[in-house]
Structures are given as structure tokens and as C-alpha cells.
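Enquirer: Build me a structure from this.
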Amino acid sequence: MSSPKDGSVQQTNSPETTSVQIILQKLQDLRGRLVEVTKAKVVDSAQDNKGEEGKPADEDEQKKEKEMHTQLDKACKELHYMIREFEKLKNFEDNLRKPLTTLEENVNDILNDLKVLRSSGGTLKQIEHNLKVLRSNITKVKIQIPLQHQASNLISDASRYLQATVASREGGDLPNLYEAAKKIEIEGSFYKEIQDKYDGLDTKLKLCLLCLAIFPDNAEIKKSLLRFWWLGERLIKHPNALEEKGKKDRVNDVLGVLIKEGFIEPIEKKSRLPATRYKMHPIVRSLLIRLAKEANFFDYDSKGIPTMDISACKKSCLIKSERLSHWFSKNPFPMKVEKQQEEAQKINSETQQKTDSKGQQNTNSENQQQKYQEHQREEKQLLRNLEELQTLFNISKQFPDLPEEKFSKMKGINVLYLGRWESTAERHMEVEKTEFLKGLKNMKKLRFFSLQGISGISKLPKSLGKLINLGFLDLKACHGLEELPKELGSLKKLTYLDISECYLIDNMPKQLSSLLELQVLKGFVISKNRHSCTLGNLATLSKLKKLTINVNSDEFSIDKAEEDLCRFQGLRKLRIAWGAGGDESPKLINKTKDEKKGNGNQETNGDKSKGHKGKQNDAAKPGPRKLKMPWGACGEGSSKSVPEKNLNDNKDAGKQNIEGAIKLVKLDLQCFPKLEPPRWLVPEKLASLKNLYIRGGRLSYLGESKGSEKWEVETLCLKYLTGVQINWKDLQTQFPKLTHFERVNCPGITFCPCDANGAWRNLEKGK
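Expert: Alright, predicted model coming up:
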């Protein structure tokens, strides 16, 4: 490969080899040669630095050698940085291939439409539509252009500044985008385009968008967090408990607009349809930070990092920093009021006793008095700012222990997010004391409160019941939490309660059944405690749409739960997970032993004992007769693999359940402990079911259909089911409307056209 005189690299490789690949190969070659020389010099230096009889060589020579090695190391590091950045460009180039192909197709469509228009006199309607699509796709590509390339187009001086900054930084980090954006001419085309789109939004949409600016660059933000935040700020309307079918979700509308305009992008997962997380491009965020500062929507420092200052605006963040904000510390002022008063009185008494230098002493007394009055004004202003504070969001603080005397002053706060917002649990959070939570009694306007992921909280104060306007309470992953207060039942406006991953809680207060506005309850525990709230108690919650249950009792019967589930009027999504205490396997084995001895109840277990006989060995070695019958009736004679008693029970139960049907749309079973499925897990009783997830457990087959009924399920996810055996053809027979299927570690499910991730999609039906 030869190089022209201007230093550029000629492309002599095949057409498939991109220019970025050539640059990468060249840089890697140069760095490799330098590294070899550096290693060789180190060896030579170690040998040559000793003169005769082991004496050190000349000190000046040693310094020169050391300086040379330092310069070589720096050159290697800079080449390594360039390689890393060009690897990013390579990924960027790969990601752009499909969008560029789409742009080419858009242009070809427009050109073809123009030919048709000129030849046969067609209409402009199709061309106008294609132009809109083209401009939208162009915007999506422009958003992905790296900052340096945009900077060079906007203003050359700023571009040179960026390049110089990159070369001088240690660790190879890119410069702060917010700092760089200030160097770039704001009137540039890209920033002007974003500004114009922002100006086109209504006020509430602007505020919804500015909420995302407080998160770090490329942060993945959960849709549920945005929903509760926006509802807490009253930026969107609260949906009705039982929404009509087809009624649009306002949160989806807002996110749809922000995606369409290029402000955010969805993060698509292979098993998530649609996306539930979003992120913002750092360049877009850098501009939004400036707009947020202009709107006094959170305060930011010169680097674009949110601050804890509450004097400039009514919204603040908790940030991990070396220096605490003056209001966050327990003693925000250097002198206590009492101490100031004592010193002022002391000065006055000394002034009266002494007659010499009277004028100077009066001056000192006046200065001290002025300082005292200034501190009083500052404290009054601080208390006023705390009372007017509307939002406090923990971005990065690890120990969010708020001063009790300051916490209790936040009377006007709407959103208090002290917990962890990240999807992962990498940031450990803990509080030493929980006395400050007693100040909740004064927060009558609080609508969204989160303690997610905070350790050190064993119980919640009774003052929690004073939050008369609280709509969303997030206690997820509070691993030290042992009990819920009975005062929880006083939260009459509560619509969302998350107590999942609170593993020490084994008792649910019966007052939960009085939360009549509750729509979502996550982490409900079924335990052996007789005083605990039961599934039947929750059936009175007519507005409950989503329920997740943790079973910690082997006395819980999934079959008997059918009666309670039929009583839920609005329940659409249900997840049941069995823990160690909810494993029914030992109970089944003991039952079988008793039946062999003749001690079992013949009326109850007579026929079932035949079905259970020997099943303690089924988990290790599937029996051919039982497991060959997969997902329901697949032909004549297939019912032989299922006990006749169960079939009759299903038929009778189906007749009794016509009026009180289970109206679930989504069902998720985790670690199911039995071989046989619930009796109500059949198409007749779950006619509305669209999403079925079964993950882990001992399940060997799905429920038996009593006739020709087929599942209405569109999304089916099966994971870690080693006992299930079925082929793809039979699976499609039972699930004719399937559009998305996922299989993970299910060796008995065969001949499935899944991809490397175990997923399959019917693109035609999924449109």
C-alpha cells in the first residue's frame, strides 16, 4: 500500500473494504511497530544502563532514554485512542448501511413517481408523501452523525478546538459535549433544526422533553419512570382505570412525537415488543440543557451537569459530588442562630463597659449585627425555597440521607425520587437513619414517591399515611424492608404500588383491600401468615389491571385460585412466581406416599393418584406417555396421555365459568412447581389471552382443550422448560394466531424456525 505526498491513504483494497477499515489497519500496523520498538528499547536500556563493574551510565543519558520512552508511550497511547475512536466510526458506518439503503430507495421512488407524473400526468399526492418520508429518514441519519463532523460543518474554529481538546485529554475520553456545544455557533444548521422542532412543540410537550435532559449521556430511561414523573407533574392526564379498547395512551402519544421529531430513540430488545426504554443523543441533550437553563427547568453547571441548587428554580437534583450543597448539609450556615445571638449580646455588654474607642466598638457591633441579620435572611430564603420546591430527583447520590429539619419543610413537592432510576443495580444506595422520613406528614401535594433500591430501610413511618394525594409509590428492591405500615390503607388516591424484590416482607396488611383506586400492584406476597391479606381480599379492587404475585406458601393452590381470579373485574395482566416456600413438590410426594398406604382421601385423590403415581421421577426422566401429549388435543386418541378425571373436571369447571370468566390479556408463570398445568389454563377459560409467558419450573405440558377451541395467543414465550415436548407443526396448530415466539433452553420443543436468539416473528401477521 503506497501513500500519496499529501499523506492520505490510497484505497487499493477490494470494493468491499471501506476507507475506515483501511485507516484502522494502518493505525494498528503503526502502533504495533512502535510497541515492538518500545519493548526492544526497554531491553537494550536495561543492559546498556550499566557500565563497567556494574556502575550506572551517565545520568544525562539515562534522562534522555527515560524521556524517549515517555514520548514513545504517549505516541502509542494516542495511536491506541485513534484506533478506539475509528472502531466506533466503523460501528457507526455499519449501522448506517441500512438507513442509507432506505434513503436510496426513497430517492428512487420519488424519481420514478416524477417520471410517471411527466409521462402520464399522475398526481403529486404520492410524491409529497414520499418527500415527507425522505425528510424524516434524513433527519434520523443526521441525528447519528458524530459531533466532530457536525462541528466542522457548523464552524471551523470550533472544530479545531474539539480536535485539539481530544488530542490533549488523558484517558482518551471525548470532550464534554455541552462545553463543546458552547464553542459551536448556535445558528448552525443542525442546532437550528433542533431549535425549530423544539419551538414547534406545545408547552407541556416541551417540559416533558426537558425532563430527559437531567440524565447522563446515552442513559437508558424506562418508560414507566417517565409515565409516573409526567403524571406527578401533571404534564399529562391520568388515564381511567378501565380504558376502552383502542383508547390511546397519552404517554405513548408523547413518546411517539418525540421519536418522530428525532429527540429520542427507542431501545429495541429481541423479546420486547414494543420498546420500553429510550435514550437521547448526546448532541440533542447538549442543546436541551441550554434550553432547560433558559426555562429555569433544573439548574446546570458550566459542564452541563445538574446541580443541587434550589435558589434559581423549583426543581433540583441530588448529585454525587465532593462538596455538598449548602441546603443539604445538616448545618447549612456557619453559625447557629443561638450562638450569633450570644455573641451579639456579648459585644453589646463589652461596649457598655468600655468607654475607650467607643466609635470603633460601635462599628464592630454593627458589623456583627449585620452578619446576624444576613444569616437570618438567608435561612428564611432557604426555607422559602424548600417550601416552593416541586421536584427532587436523585441522579447519582449514593447516600440520600436528607436532613430531617429540611426534609419536613418541602410542603409543596410533587415528585420525590430518592431511589435508583437505572435499570441495573450497579449503584449501591443506602441510608443510615430513616428519621427524616417522618417529615412526609407535611407533603400533602406529593404524587410520586420512590425509594427504589435503597438499603437500610427496615420499616416505613406511620406518616406515610398522611400523603393524601400520593398516586405512585415505588418501593422496589428495598431489600431491608420487613413490613408495610397499616397506614398504607389511608392512601385513597394510590393507583400504583411496587413492593417487588422486597424479600423480607412476608405479610401483606389487609388494608391493601381498601385501596379502591389501585390499578397496578407488584410484589404481592402469599404466605402462611393467617393475618395477611389474601388474593380473595384483593378481588374487591375493581380497578386493578395488573397484579404480580410471589408465592411463599406450599398451601397455596393454583387451581383453587381460579374462583378468586374470576372475581377480578378489571384484571388484565397477571404474573405468579413461586419461591422456595411455594414449591409444592414435597407436598405431592408426601401425598403419593399416603395414598399408597391407603391414608389418602379416596374421594379427592382416588383418580388423581393414578396420574401422580411415579411422578417424583418424571422431573429427572420424562415418561414417554405423559410428555408426548403436548399442548392440547392434536388428533384423535391423544387424550389418553391425560387422566380422564382432569378432563371431566375441566369440562364441568368450564360450564360453571361462563359468567365469571378470567379476562386476562397477559399471563406470566414463573418457576411453576407442578407437572400438570392449572385446570383453568385452557383456551375456553382464557379466551382473551394474547400473551403467555412460562419461565422455569416442572411443567410438562399445557392444558387440554375440550374440543376444537384454539388459543388466541399472539405472543408465546417459553424458557427453561426441560420437560415439555412438542414440534413446531403442533405448536402452530394450537396457536394459529401466533406472531411472536421465543424459546430458551427448551430442548423438547423442536423444529422451530427461531433465530440465534431463540426468537421467531411472523412479520406478515405482526404488521
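Enquirer: going forward, measure contacts between C-alpha atoms and count neighbours the same way
Expert: Noted.
Enquirer: mind listing the helices for the stretch 101-250 of the chain?
Expert: All helices of the stretch 101-250 of the chain, identified by DSSP state H, counting those that start in this stretch, fall at 125-143, 147-154, 156-168, 177-183, 189-199, 203-211, 223-232, 250-260.
Enquirer: again but with the stretch 651-767 of the chain, I slipped
Expert: So, for the stretch 651-767 of the chain - with DSSP H, counting those that start in this stretch - the helices run 728-734.
Enquirer: How about the contacts made by Ala292?
Expert: Neighbour list for Ala292: 210, 213, 298-299 [criterion: CA atoms under 8 Å, 6 or more residues apart in numbering].
Enquirer: and the gap between His149 and Arg277?
Expert: 28 Å (CA to CA, to the nearest Å).
Enquirer: who's more crowded, these two?
Expert: Arg277 (20 against 10; other CA atoms under 10 Å).
Enquirer: quick one, what contacts the more buried one?
Expert: Residues near Arg277 by CA under 8 Å, 6+ apart: 220-223, 266-268.
Enquirer: Ok, Lys269 next?
Expert: With CA under 8 Å, 6+ apart, Lys269 has these contacts: Ala275.
Enquirer: Quick check: which element contains it?
Expert: Following DSSP states H and E, one finds Lys269 outside all helices and strands.
Enquirer: For the contacts of Ala292, could you give me JSON lines that also reports distance to Ala158 and neighbour count?
Expert: Formatted as JSON lines, the contacts of Ala292 follow (distance: CA to CA, whole Å; neighbours: other CA atoms under 10 Å):
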{"residue": "Leu210", "distance to Ala158": "26", "neighbour count": "19"}
{"residue": "Ala213", "distance to Ala158": "23", "neighbour count": "25"}
{"residue": "Phe298", "distance to Ala158": "27", "neighbour count": "26"}
{"residue": "Asp299", "distance to Ala158": "25", "neighbour count": "26"}
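Enquirer: So which of the residues you listed is the closest to Ile289?
Expert: Nearest to Ile289, judged by CA to CA, of these is Ala213 at 6.0 Å.
Enquirer: I'd assumed Leu288 was in contact with that closest one.
Expert: Yes - counting by CA atoms under 8 Å, Ala213 does reach Leu288; the two are 6.3 Å apart.
Enquirer: and stretch 703-716, how far apart are its ends?
Expert: One end of stretch 703-716 sits 15 Å from the other (CA to CA).
Enquirer: and for comparison, fold this next one:
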Amino acid sequence: MASKNKSWPQISGDTLEEKFDMIMESLSKLNERLCSTTEDPLGRSDKEKGITERHSQKGTLEKSHSAPPALGLVPFDDQLIMRLNHNLQMLKLRLGKLEQLQINVGEELGTHLVTVHSLLDFFRVSSQNTIKLDLEGMDSKISDLLYQVPLLSVKTEKQNAAAYGVQDDEDEVHQEKSYYDLPGIHTNMADLTKLEVFRQVKHKFKELDIEQKICLLSFAVFPENREVHRTMLMYWWIGEGIIPVQGAEEAVRKVLKEFTDKKLVEPVEERRKLAPSSYKMSPFVHSSVVLLSKEIGIFDIYRQGQKPTMTCSKMGKVCLVEGSSSQPEKTPTKMLSRDHIETVINISEGFPEFTLNWFSEQPSNKKFMIKLSKTWFKALKVFYLGRWERSKKRDIRIQDPRLMQCLKHLKKLRFLSFQGISTISSLNSSVCKLHKLIILDLRDCSDLKRLPEKINSLRNLVYLDMTGCYMLEWIPFSLALLTRLEVLKGFVISDEVYEVVACKLKYLTVLKKLRKLSIEINRDDLGVGQMMADLAGLKALKSLKVTWRRDLRITYRDSTQNVSLPGQLKKLDLQRFPHEELPTWLHPLNLLHLKKLHIGGGRLLKGFGNLCEKATQCAVEVLRLTSLPELKVDWMELKHIYFPNLTFLENYKCPKITLSPCDGNGIWRSDQ
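Expert: This is a model prediction of the structure:
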């Protein structure tokens, strides 16, 4: 801890609001100093530093033992201070009428105010490591205080936000009424059971087999008329063991088609998609399914005239809803039958970190007094703490690293999701203990920087989704040992600085079952031909997406000899293609098996190759062309020469495609 200045005036008389403002103002100044440290801390000129370094290399000069330690010149990561500022602001908004807690918080803030001032005063003589340790200690204590404050009602939080002149981000997240209030249809079960719609739903429900019944009742946990993506349902049902791992995609389509035919769910039609990928349930059907689910004992989160609540159902299902972190059930003594819980799924809770308490044998308010249990949740199969919506509006935060440590005891876990949790920077090695894990969902973990080196211990992993993990710079080479992997999204081809430790693209050829692959290219010396040659060994690959992550200045053009598109590949998506011309093996006349082609964001691409005299044998039926400002082609050439089998075209921000028949949304379909 940085030393304290005894000459400072007394701060005990400052109000809570003043203390918050003073700390945040000081943190802002500290952030400016840390993140703009480009000059030498000792004030030396470039010339002087050069002389000193040369003399040091000769051994003629040594650093004085009395000289203060200098700050490193590596730019300071400001995420820590941003997170600390966020927690301070949230804590400030949530403090209301809790007078006793205000006194405790005031005393704690007084201590931290001294700390921040000391960091400013001793900035020159404090190393970045010391500053980081102090800030991490503050962040930990502020986080503990934040989670001691019960979540207030939406109305109260909005009033506080208006009073402080601050718009709480969480208000945008929960604007839809379905998160807060139970629709009126649910509140009167006696009237609901008299309706014809209920009798019809119940009759159709009885016609389903046992697996389909459980799948249908899964919709009871989502708000009515909310879009639920097919992939999310597939992951969940695989985790529960309702549908098999092999052929899961076809199985989930079959189930949803059955529900659609019986008018139990409605597909969400989108003109730019050939087939629906999301589904929703109408209010009357949803109300009937909620009642059936409650009677059977699968899900039980609704109460008459109340908001959804977190309870453990008869069949071991727990749904985290908004406000769960302030319910009595958040404590181990109130959440009964922990060893029988099979599913924990987050429906609307923004702070699911409290689930750490469930894993403890001896809960305590003191941070380091919690003893983790090895026996609780021994039946847990699905641990879904992340966001189920595809929308990115709902922010979810988990900051306590001990929650990761608990994972190693979940011996039966099959599905783990952290989707959309923005505060996860790395995966604890405890994840590698999940030997039965089939699905690891890390989609949109925007702060994730590192995967565990022993990730190959997840020997049963079939689905790994790292889409949207933009801070991820490299992938451990051991990932290539996951021989059961079928779907890999977000694989990073790292910069040469990680050459020794990173997994290379050619290593993936040992993954004989890999069907879907999306990669992010983060280096400018990997030619398109070499990339495809490295993937030639993936005989099961049917879908490939390649994204050049940044504006790379790729001048390297590798040989295209002996390179061809794999015959089994059916879907190819190229984002930010870096060249003016497509390689010969990507010309339409050579695409004899490919069914879907998407080229987007290629600012330089000008065409599809030389125009043939007659129609090619190109098999592409679905063509998406997006944000290609230099692509010049006529519609007649596109349809009758290059892609004669075309049935669907998306033309978005391609101004040089002339005479396009696309509608106002940029879509043309042969069947309409």
C-alpha cells in the first residue's frame, strides 16, 4: 500500500457524494498520467537516454542505489480504472435509504481517498506494479461493497439516476416490460384453464414424445414473444441430454419444425435469411406452457401478481432472474437441494456472481473465509451464466475470480456459457478439469485475452465458440489436440510475436471431425493460397469463414498452383478480403461444389475474374455481396454468366453492381 500523507486535512466531514466525486476525479487524473506516460520518468532527453544506454552496455555506468525506481514505459491498461469507475458509479446510484450501510461505506471511502491521493503524490517513485496492486485492492473492496447493496426497484433506480444527472445503462437493457411484470394472462390460472387455447395447447402437448415435451417447456423461462435463437436451444438441449450430440443440428430443426407445424411456436421470418434461425412463442401459448411447466415441476419462476423469482424446481432447474442477487435464495442455506440441481440458466440477471455462495460450505462475509465445497452441484449439467439473447444490450459482469475456481468440482458439466460477460479476461485452469464438457460458449466475451494452456484436457469438447473475443491475440497450440471438436469459431491466426506458443492453422488438420471453422487473421504475411493449403487436410470441413481482423497491408502474394477449394466445402464467407482480385481457384468457373458464398468488406476487390463467353458451371445458389465499393459487375453478367444457378442475392453497399433487381433491403429471391 502506498504511504499516507499525515498533513492532509480531515476528510471525515465530507458527504458520500463528495467522496465519490473526489475519488472518481482523482482516478481520472491518475488514468491520464498512466496512459500518457510516453516520456522518460526521469526527464531525460532521447539523446541522454541513448548515451546512458550505450554506457550501460559497456559497463561504464551503473544506476545509483539511491535513484528512485522508474515507471515502465509500457502503456498502462486503463481497463482496471474504467471498471473501478463503473463500480463506483453504480454504487453511488444504488445507495439510498440504507443509513447504516452508508456509514460503513463512508469509512471505507475515506481510506480509499487517502490511497488515491497518495498514489498521485508519490506517482514518480511508485512502480506500475505497486500502483496496480493498490488499485486491484481498491477494486476488490469496492466490488464487495457494491454487492452488499440490495438492488433497488427500477423506479427508484431511475429516480436516483435522474437526480444525479446520470443515465443508468441498465435502464436500456430492461426496457421491455416482460422482464419486470408477469403478463396478465398468467395471473389468473382458473380463467386460463377455461380458455380453448389452453385446451388446444394441452392436447398438442400430450401428442409429443417425452423429449419434445421437455423441449417445449423450455420456452417457459423466456419472456413471451421474445426471439430465441436455434443454436442457443441446441446447446441447452445437448447439455441436458435431451438431444444427441451427433446430428444435433438436424435434431433441433426437426423438433422446432414439429412445434411450428402444431403452431406452438412461430418462426421469426427475415427476408435476408433463407430459413428462420430464431423462434418465439405467442402470449396465450406461452401462458399455457408456463402453467404446464409449473404443474409438472420443470420450471417454476412465476408467481401470481409478482415478478419472476429464482427458485429451484422439483426437477432441479434454477433460473436466474433480475433481482436474484438480492433474494434470500442467493445464500446456501436458502437454496436447498444443491446436490440435485441439474441446470442453472441466466434469464435476466446482470450480476450472477452471487452464485459463488452456493459452492461454499462455510459462507462468511470475510472474503478469504469461504471454503469451497467439492460435493455441491455434483449433478449440474448446464451452467449458463451468460446472455441467451443475440442482442448485446444486456451487460453481465462477473469479477470474482473464485467463481472460476469452483468450476473444477462440476464433474458432470456438459454445457458452460459465459456469452456476453464483458469482465472475463482469462479462463482459469479449473475449466480444464471439466472432462465431460461438450460445449464451451465464450461468444462476445469482449475482454477475454487468454485461454488456458491445457485446454486439450477438455477431451470431450465438440463445440467451442469464441466469436467476438476481439482481445484474444493467440490460441494455445494444445487446442489442436481436441480431436472430438466439430465446430470451432473465433480461431485466431496470431501475429509472429506469438510464434513459439500459438497454435498454427496447419495444426488443425488433425481435427478430422471439424465441420465448421471461423478464423481471424491477424498477420500480413499469410497468403490466401497458403491459408487454403493449410486447411486442405480438413476433409470434413463444410463451412469456412475467414476475417482479416484489421486493415492489414498485405502485399505478399503466394503461389496459387495446386490450390483448390475443398470439394466438400459448401459455405464460404470472406470478410475484409485484402486484394483487388480473387485468386484463380476462387473464380466462379472453379466453384463446382460450393453452395453459399459471402464476400464482404473488401474495399479493394474489383471483380470475379475474366468474363467467360458462356455460363460457368458454378454451383453457388446463395450469394451475398456486402460493402464492396469497387466491385464492378452487371446484373446480367452476374446471373447468367458467373452464377447461373443463383436463387438468392444480397447486394448491400455495392454501388457499382448495375441494374440490380434487389428490393429496398438489398435482397433478390428467385421465388418472389
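Enquirer: before we move on, the earlier item: quick one: which of the contacts of Arg277 of structure 1 is most hemmed in?
Expert: Most surrounded of the contacts of Arg277 of structure 1: other CA under 10 Å gives Ile221, at 20 neighbours.
Enquirer: and the gap between it and Asn537 of structure 1?
Expert: 35 Å.
Enquirer: wait, which of the contacts of Ala292 of structure 1 is closest to Ala164 of structure 1?
Expert: Taking these together and measuring to Ala164 of structure 1 by CA to CA, the closest member is Ala213, at 27.0 Å.
Enquirer: Now do the contacts for the closest one.
Expert: Ala213 of structure 1 touches 285, 288-289, 292, counting by CA under 8 Å, 6+ apart.
Enquirer: Could you rerun that using 10 Å?
Expert: 280, 282, 284-292, 297-298, 304-306 (CA atoms under 10 Å, 6 or more residues apart in numbering).
Enquirer: With Arg679 of structure 1 instead?
Expert: With contact taken as CA under 10 Å, 6+ apart, Arg679 of structure 1 is in contact with 558-560, 562, 646-647, 649-651, 653-654, 685, 702-704.
Enquirer: Next: Thr307 of structure 1.
Expert: 214, 298-301, 315-321, 325, 395.
Enquirer: Just those residues: which are in strands?
Expert: If you go by DSSP state E, those have 315-318 in strands.
Enquirer: Neighbour count added to the residues you listed, as CSV?
Expert: Shown next, in CSV, are these (neighbours: other CA atoms under 10 Å):
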residue, neighbour count
Lys315, 22
Ser316, 25
Cys317, 24
Leu318, 23
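Enquirer: tell me the most buried of the helices of the stretch 101-250 of structure 1?
Expert: Mean neighbours per residue, mean count of other CA atoms under 10 Å, is largest over the helices of the stretch 101-250 of structure 1 for helix 223-232, with a mean of 20.
Enquirer: With structure 2 overlaid, how far apart is that helix on average?
Expert: Compared with structure 2 after fitting, helix 223-232 of structure 1 deviates on average by 0.6 Å (mean CA distance after the TM-score superposition for structure 1).
Enquirer: can you tell me which residues contact the counterpart of Glu240 of structure 2 in structure 1?
Expert: Using TM-score structural alignment, the equivalent of Glu240 of structure 2 in structure 1 is Glu233. Listed by CA under 10 Å, 6+ apart, the contact partners of Glu233 of structure 1 are 207-208, 390-391, 413-415, 446-448.
Enquirer: Scan structure 2 for its longest helix.
Expert: Ranked by residue count and defined by DSSP state H, the top helix of structure 2 is helix 99-121.
Enquirer: counterpart of Asn552 of structure 1 in structure 2?
Expert: Per TM-score structural alignment, Asn552 of structure 1 is aligned with Asn522.
Enquirer: quick one: stretch 132-141 of structure 1 aligns where in structure 2?
Expert: Taking TM-score structural alignment, stretch 132-141 of structure 1 hits no residues over in structure 2.
Enquirer: ok, now stretch 627-643 of structure 1?
Expert: The aligned range for stretch 627-643 of structure 1 is empty, by TM-score structural alignment.
Enquirer: sorry, back to before: let me have the contacts of Thr307 of structure 1 in CSV, extended by distance to Asp60 of structure 1.
Expert: Output for the contacts of Thr307 of structure 1, formatted as CSV (distance: CA to CA, whole Å):
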residue, distance to Asp60 of structure 1
Ile214, 53
Phe298, 57
Asp299, 54
Tyr300, 50
Asp301, 47
Lys315, 60
Ser316, 57
Cys317, 55
Leu318, 53
Ile319, 49
Lys320, 47
Ser321, 44
Ser325, 51
Ile395, 52
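Enquirer: Between the contacts of Ala213 of structure 1, which sits nearest Pro624 of structure 1?
Expert: Of all the contacts of Ala213 of structure 1, Pro624 of structure 1 sits closest to Met280, with 53.2 Å by CA to CA.
Enquirer: any idea how far Leu589 of structure 2 is from Lys632 of structure 2?
Expert: 18 Å.
Enquirer: the more surrounded of those two?
Expert: Leu589 (21 against 16).
Enquirer: Which residues are in contact with that one?
Expert: 608-612, 615-619, 641-643.
Enquirer: Let's see that with 6 Å instead.
Expert: 616-618 (CA atoms under 6 Å, 6 or more residues apart in numbering).
Enquirer: What strand or helix carries Lys339 of structure 1?
Expert: helix 337-353.
Enquirer: thinking again about what came up before, so which of the contacts of Ala292 of structure 1 persist in structure 2?
Expert: Contacts conserved in structure 2 for the contacts of Ala292 of structure 1, counting by both residues aligned by TM-score structural alignment, their matches' CA atoms under 8 Å: 210, 213, 298-299.
Enquirer: Glu65 of structure 1 is nearest to which of the helices of the stretch 101-250 of structure 1?
Expert: Minimum separation from Glu65 of structure 1 across the helices of the stretch 101-250 of structure 1 (CA to CA) falls at helix 156-168, 23.3 Å.
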